[in-house]
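Novice: here are the coordinates; sequence isn't available:
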């Protein structure tokens, strides 16, 4: 199915695994996709793979925390296409940027604020610039944020990351209210832990070493909260994003869409 045929999509921080899955789904559903990241080689390889498989993709180096670069790039996209239909930002923060997983009593203010500055700051910048160009070009497009289940979970030693995740969700609702009159949808995908990603496998390995328990035990503890036997995958996230961005996804606006197959420990 080509739910996004003739749509123009821009994906920021596209070198990440989740963003890469979203890019592939957008392309498979017929969108022309611009893939951007600070790592130009990574997004060039992704764009080449998409075009080799019949998609339409272009790569560019854009820092999703640099408003000037974001603005210049989206201005060019609109100039070349006359519109901007979809924007997704897959930016994430590494545990190393937070100093690992320190307790709130031990984390420095800078470590606490690192996820807020990077995750919330980047989503704010890409969204506000995208909305400006969507309004100017009368695109009535879709902006999709990314957050994590930590926003509504009770996980020790993740105060900064949990606060940033919740902030993205709050910002989604406000932006949807501000720009809805222009026909712009703003929705947020809330990802559960995707076991196939390097980020989650790395976190599990790190936590196992920190607490001195087997990796298998940590995985079992997490999966004990699954409502279904099925766990979320990268493809699930990509297909969810493509649906939200499609005409059929118009019912999802201002919502936080959980992609976790159901978890007993997430509100």
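Specialist: The structure has been received and is ready for your questions. Because the structure is a prediction, the values reported are computed rather than measured.

Novice: hey, let's count contacts and neighbours off CA atoms from now on
Specialist: Noted.

Novice: confirm that residue 171 sits in a helix.
Specialist: Yes. Assigned with DSSP: H, G, I helix; E, B strand; the rest coil, residue 171 falls within a helix.

Novice: who touches it in this structure?
Specialist: residue 124 (CA atoms under 8 Å, 6 or more residues apart in numbering).

Novice: one more: the one 4 residues further on?
Specialist: Shown in contact with residue 175 (CA under 8 Å, 6+ apart): 186, 254.

Novice: one more to weigh against that first structure:
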């Protein structure tokens, strides 16, 4: 039997990138996948691909920065499927929408836009899904970032939103354990798409020129892939993690555990 057979999985931010990879992985394991993003066209493309590959998927377009749209999204999913067993909170600032700049020079409206998606949007999705999940239990997975615990120059808005994601995940784990709900976080390092994965990175970002530098920050000597993250999400979604909640799992090749100092053994130590 597949790991997610007969499960209903709502995945926000799943029209591209990590979210689309998670949607594919869950579909392969038997879940009925609700692809969610702002673009109905992109979401339908992902859902259609999953269906052609033998999976069960549909798209519900919504902008999670709008509370009304979030409520309507959850109502529509419940009306059609009756339940939500798995929630993946993957939507957030991405691509060219990430506010980048030093704090003193960052326009308030850009910071606010990122927080509205990454914090308020996250709150609203959980707020409207939880009452339904309380009936039968379930698993909530949050895709956070290494920036939640390690400073990345000029990424303050993004870092704040991802740190908030970790905090709310722990709070849900504590407050809803009695209802059979688990909540866990993936701490994602630098990842890049493989040849068959769609990117959610900024269009002007050339990771090729940064590969050697980034590899040096990990213990495993390589960048991660979207599939690496999807496999970790599958673990938290399945019964294999049934006694794990309130946890944060780094998916970063060891970057968060490595002291970023020079290798002194190369300097005579």
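Specialist: Received the coordinates, thanks. Source: prediction; values computed, not measured.

Novice: quick one: TM-score?
Specialist: With the length set by TM-score structural alignment, normalised by the length of structure 1, the two chains reach a TM-score of 0.87; 254 aligned residues with a CA RMSD of 2.2 Å.

Novice: buried set for the strand or helix carrying residue 76 of structure 2?
Specialist: Following DSSP states H and E, one finds residue 76 of structure 2 within helix 67-81. Residues of helix 67-81 of structure 2 classed as buried by neighbour count (16 or more other CA atoms under 10 Å): 67, 69, 70, 71, 73, 74, 77.

Novice: quick one: the helices in structure 1?
Specialist: Applying DSSP state H to structure 1 gives helices spanning 17-28, 40-52, 67-81, 109-115, 121-136, 159-179, 198-211, 215-223, 234-245.

Novice: before we move on, back to that, between the buried residues of helix 67-81 of structure 2, which is closest to residue 29 of structure 2?
Specialist: Closest to residue 29 of structure 2 out of the buried residues of helix 67-81 of structure 2 is residue 77 (20.0 Å), distances taken as CA to CA.

Novice: sorry, back to before: tell me which of the helices of structure 1 sits most buried.
Specialist: Of all the helices of structure 1, helix 17-28 carries the top mean neighbour count, a mean of 24, counting by mean count of other CA atoms under 10 Å.

Novice: just want the angle from that one to helix 40-52.
Specialist: 30 degrees (axes from the mean of the first three to the mean of the last three CA atoms, to 10 degrees).

Novice: quick one on the thing from earlier: possible to save the helices of structure 1 as JSON lines with distance to residue 61 of structure 1?
Specialist: Formatted as JSON lines, those follow (distance: least, CA to CA, whole Å):
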{"stretch": "helix 17-28", "distance to residue 61 of structure 1": "15"}
{"stretch": "helix 40-52", "distance to residue 61 of structure 1": "5"}
{"stretch": "helix 67-81", "distance to residue 61 of structure 1": "9"}
{"stretch": "helix 109-115", "distance to residue 61 of structure 1": "22"}
{"stretch": "helix 121-136", "distance to residue 61 of structure 1": "14"}
{"stretch": "helix 159-179", "distance to residue 61 of structure 1": "24"}
{"stretch": "helix 198-211", "distance to residue 61 of structure 1": "22"}
{"stretch": "helix 215-223", "distance to residue 61 of structure 1": "36"}
{"stretch": "helix 234-245", "distance to residue 61 of structure 1": "22"}
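
Novice: before we move on, the earlier item: now the buried residues of helix 67-81 of structure 2 in JSON lines, with distance to residue 160 of structure 2?
Specialist: Formatted as JSON lines, the entries for those read as follows, by distance: CA to CA, whole Å:
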{"residue": "67", "distance to residue 160 of structure 2": "20"}
{"residue": "69", "distance to residue 160 of structure 2": "24"}
{"residue": "70", "distance to residue 160 of structure 2": "22"}
{"residue": "71", "distance to residue 160 of structure 2": "24"}
{"residue": "73", "distance to residue 160 of structure 2": "26"}
{"residue": "74", "distance to residue 160 of structure 2": "26"}
{"residue": "77", "distance to residue 160 of structure 2": "30"}
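
Novice: and the two most separated of those?
Specialist: For those, with distances taken as CA to CA, the pair at the greatest spread is 67 and 77 (15.5 Å).

Novice: superposed on structure 1, what's the mean shift for the helix holding residue 76 of structure 2?
Specialist: In the superposition against structure 1, helix 67-81 of structure 2 averages 2.8 Å from its aligned positions (mean CA distance after the TM-score superposition for structure 1).

Novice: who's in contact with the residue nearest to residue 201 of structure 2 when sequence neighbours are not counted?
Specialist: Residue nearest to residue 201 of structure 2 in three dimensions, not counting chain neighbours: residue 95, with 4.5 Å by CA to CA, 6 or more residues apart in numbering. For residue 95 of structure 2, the set of contacting residues under the criterion of CA under 8 Å, 6+ apart consists of 200, 201, 202, 203.

Novice: which one among the residues you listed gets closest to residue 192 of structure 2?
Specialist: Closest approach to residue 192 of structure 2 among the contacts of residue 95 of structure 2 (CA to CA): residue 201, at 8.2 Å.
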